[in-house]
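J.: sequence plus the predicted model coming up.
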Amino acid sequence: MNEYELTVYEEVEEWKRKIMRRSGMMNRLSKKAQGKINEFIPEKVHEVMTESIKAMVKATLFGSQVTTNMDQARGMTLAERDDLARKKISTFQKTAIIEGAGTGAGGILLGLADFPLLLTIKMKYLFETAAVYGFDTKNYDERLFILHVFQLAFSSDEIRKNTLYEIENWETRKQALVEMDWRQFQQEYRDYIDLVKMLQLVPGIGAFVGAYANNNLLKHLGETAMNAFRLRILQKAPEL
């Protein structure tokens, strides 16, 4: 590893330690309450929601793949890739802020439209970041990796730790990971964002809440994606 890669290695290790920390009490109580609510939701509703999210994500994956320039960072150093990745985060944060403010100000009907719109922004961002770090999303296993990065960012403690393990050992684990657990995927994501998205529907504060929440969600996803891709690059770097 060169000097910059050693610095990145320390940053990635600190990020992994943060991922492994237990969530705060409020987050744990919120997750417990949402778990109880999910128990009262009929199984048929869970099935419909799972299939809806699955179809929505797969459509978004296809669209993002078509519109992403896979050669945009060809020949760049890791430092240059990191710089471009940070610029991507900033750009997508601004897009998410505008989207959140617009749907938040529009009341319940536009608020409901926020879910698929924000999901599209997040997935497009992940495709762009994969391209920045030189991973070809035309390959199925790279699209599957993107979904694991998404799940790592938006899940509870136990699922987050299990997903980090899969990402750390991707080259040996990807052959066994044929398909996502879509039920788990949609429920973890929905539970993660439910509270703030409900506040976005409140008249008078919806626009502010939507803009603020979307900015933070993209920032969090950006940190997760950058470090997940950097981790894979560092695993291939020759040791000193």
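T.: Good, I have the coordinates.

J.: only C-alpha atoms from now on, for both contacts and neighbour counts.
T.: OK.

J.: can you show me the helices along the chain?
T.: 3-20, 25-40, 43-67, 78-105, 107-132, 140-153, 157-168, 170-173, 182-199, 206-236 (DSSP state H).

J.: Leu84 and Val132 touch, don't they?
T.: Yes - in this structure, Leu84 is within contact of Val132 by Cα atoms under 8 Å, at 7.1 Å.

J.: comparing the two, which residue is more hemmed in?
T.: Set Leu84 next to Val132 and count neighbours by other Cα atoms under 10 Å: Val132 wins out with 27 against 18.

J.: take the one below as the second:
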Amino acid sequence: MQFEKQQQAFRDSKPSLIGRGFEKFTNPVASAVTSFIPSGLVKGVLSGIDRAIGAPQLVKFDHDLTDLVQCHDAAKTVERTAKAVSGSTGAASGLGGIATMGLDIPATIAVALRNIRDTGRAYGYDGKGARERLFRLQILELASLNDRSQRQERIAVLENGIDTDGNLTEISPDEIEPIIEQAVERVSRALALALFRRRVGAVVPIVGSVIGGAVNVSFQGDIGEAARYAFQERRLRAAKP
């Protein structure tokens, strides 16, 4: 498996087709829909990102952590499971249209956080500590962006935070928490745009079930792809002499 080519393909890729499609379609009415979402909803979920560490794993692993191909395959299994879980909740919430649409947002983000956490574990990273928490937030933000230039900027920031041995660059305890708070604010905005705009079509009951399920599956796919790229980059750097 040509991992370096995979990494470069991700760097060069555009946001997902369904993400760009919903963004284009929903731009004119996005602000109207977002007004139905309780203030601080996304930020509140993100502020509890550490709770995702203790949540049950989406997948139980039994692969060889020293084998990068097996790690990659295990991470793909995580993505498929996250899609199945989030897709079913999105379809169920979409049955009620706008009345239930907002209820699915926290569940979607919670699955995304477990998706990222378990992808990291598939590659041998337990995700504990403030620095790892920031790294997971960076992955979440990267997967949420539909603007290609912003996406390139965040890829560069994420890569600059990975040392030559695959570990994350150190940030002092006094500096890390303010940086995390800034990241939560930034990721909250990115998620609001990514999730709310994609869900505009879900305001119509019944029809919203199809859209809600499709959007959640697409979003978890974006999350899984970004997480594999990020953790795989760490493993590749660690493997270099």
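T.: The structure has been received and is ready for your questions. Here the structure is a predicted model, which means the values were calculated and not measured.

J.: got a TM-score for the pair?
T.: In this superposition the chains share a TM-score of 0.79, using TM-score structural alignment, normalised by the length of structure 1; 222 aligned residues with a Cα RMSD of 3.2 Å.

J.: how about Gly129 of structure 2, what's its partner in structure 1?
T.: Alignment note (TM-score structural alignment): Gly129 of structure 2 maps to Asn139 of structure 1.

J.: so how far is Tyr133 of structure 1 from its match?
T.: 15 Å (Cα to Cα, to the nearest Å).

J.: repeat for Arg17 of structure 1
T.: From Arg17 of structure 1 over to Tyr133 of structure 1 the distance is 22 Å, taken as Cα to Cα.

J.: which of these two has more neighbours?
T.: Per other Cα under 10 Å, whichever of Arg17 of structure 1 and Tyr133 has more neighbours is Tyr133, with 25 against 10.

J.: ok, for that one, nearest residue in space, not its chain neighbours?
T.: Counting by Cα to Cα, 6 or more residues apart in numbering, Tyr133 of structure 1 lies nearest to Arg81, which is 6.2 Å off, once chain neighbours are set aside.

J.: counterpart of the one you found in structure 2?
T.: Under the alignment (TM-score structural alignment), Arg81 of structure 1 pairs with Cys71 in structure 2.

J.: surely that match meets Leu65?
T.: Yes - the criterion here is Cα under 8 Å, and Cys71 of structure 2 meets it with Leu65 at 6.1 Å.

J.: contacting residues around the residue nearest to Thr50 of structure 1 when sequence neighbours are not counted?
T.: Of all residues not flanking Thr50 of structure 1 in the chain, Arg183 sits nearest, at 5.3 Å (Cα to Cα, 6+ apart). Contact partners of Arg183 of structure 1, counting by Cα atoms under 8 Å, 6 or more residues apart in numbering, are His46, Glu47, Thr50.

J.: any chance of those in TSV, with distance to Gly210 of structure 1 and neighbour count too?
T.: Below are the contacts of Arg183 of structure 1 laid out as TSV (distance: Cα to Cα, whole Å; neighbours: other Cα atoms under 10 Å):
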residue	distance to Gly210 of structure 1	neighbour count
His46	26	16
Glu47	28	12
Thr50	24	19
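
J.: nearest to Glu13 of structure 1, of those residues?
T.: Compare each of those with Glu13 of structure 1 using Cα to Cα and the shortest gap goes to Thr50, at 33.6 Å.

J.: and that closest one, what is it in contact with?
T.: Trp182, Arg183, Gln186, Gln187.

J.: excluding chain neighbours, what is closest to the one residue sitting closest to the centre of structure 1?
T.: When Cα atoms, centre = their mean is applied to structure 1, the residue found nearest the centroid is Phe150 (2.9 Å). Spatial nearest neighbour of Phe150 of structure 1, excluding adjacent residues (Cα to Cα, 6+ apart): Leu221 at 7.2 Å.

J.: now do the contacts for the one you found.
T.: Applying Cα under 8 Å, 6+ apart to Leu221 of structure 1 gives the contacts Lys122, Phe150, Ala153.

J.: ok, Val12 of structure 1 next?
T.: The contact partners of Val12 of structure 1, taken as Cα under 8 Å, 6+ apart, are Asn227, Arg230, Leu231.
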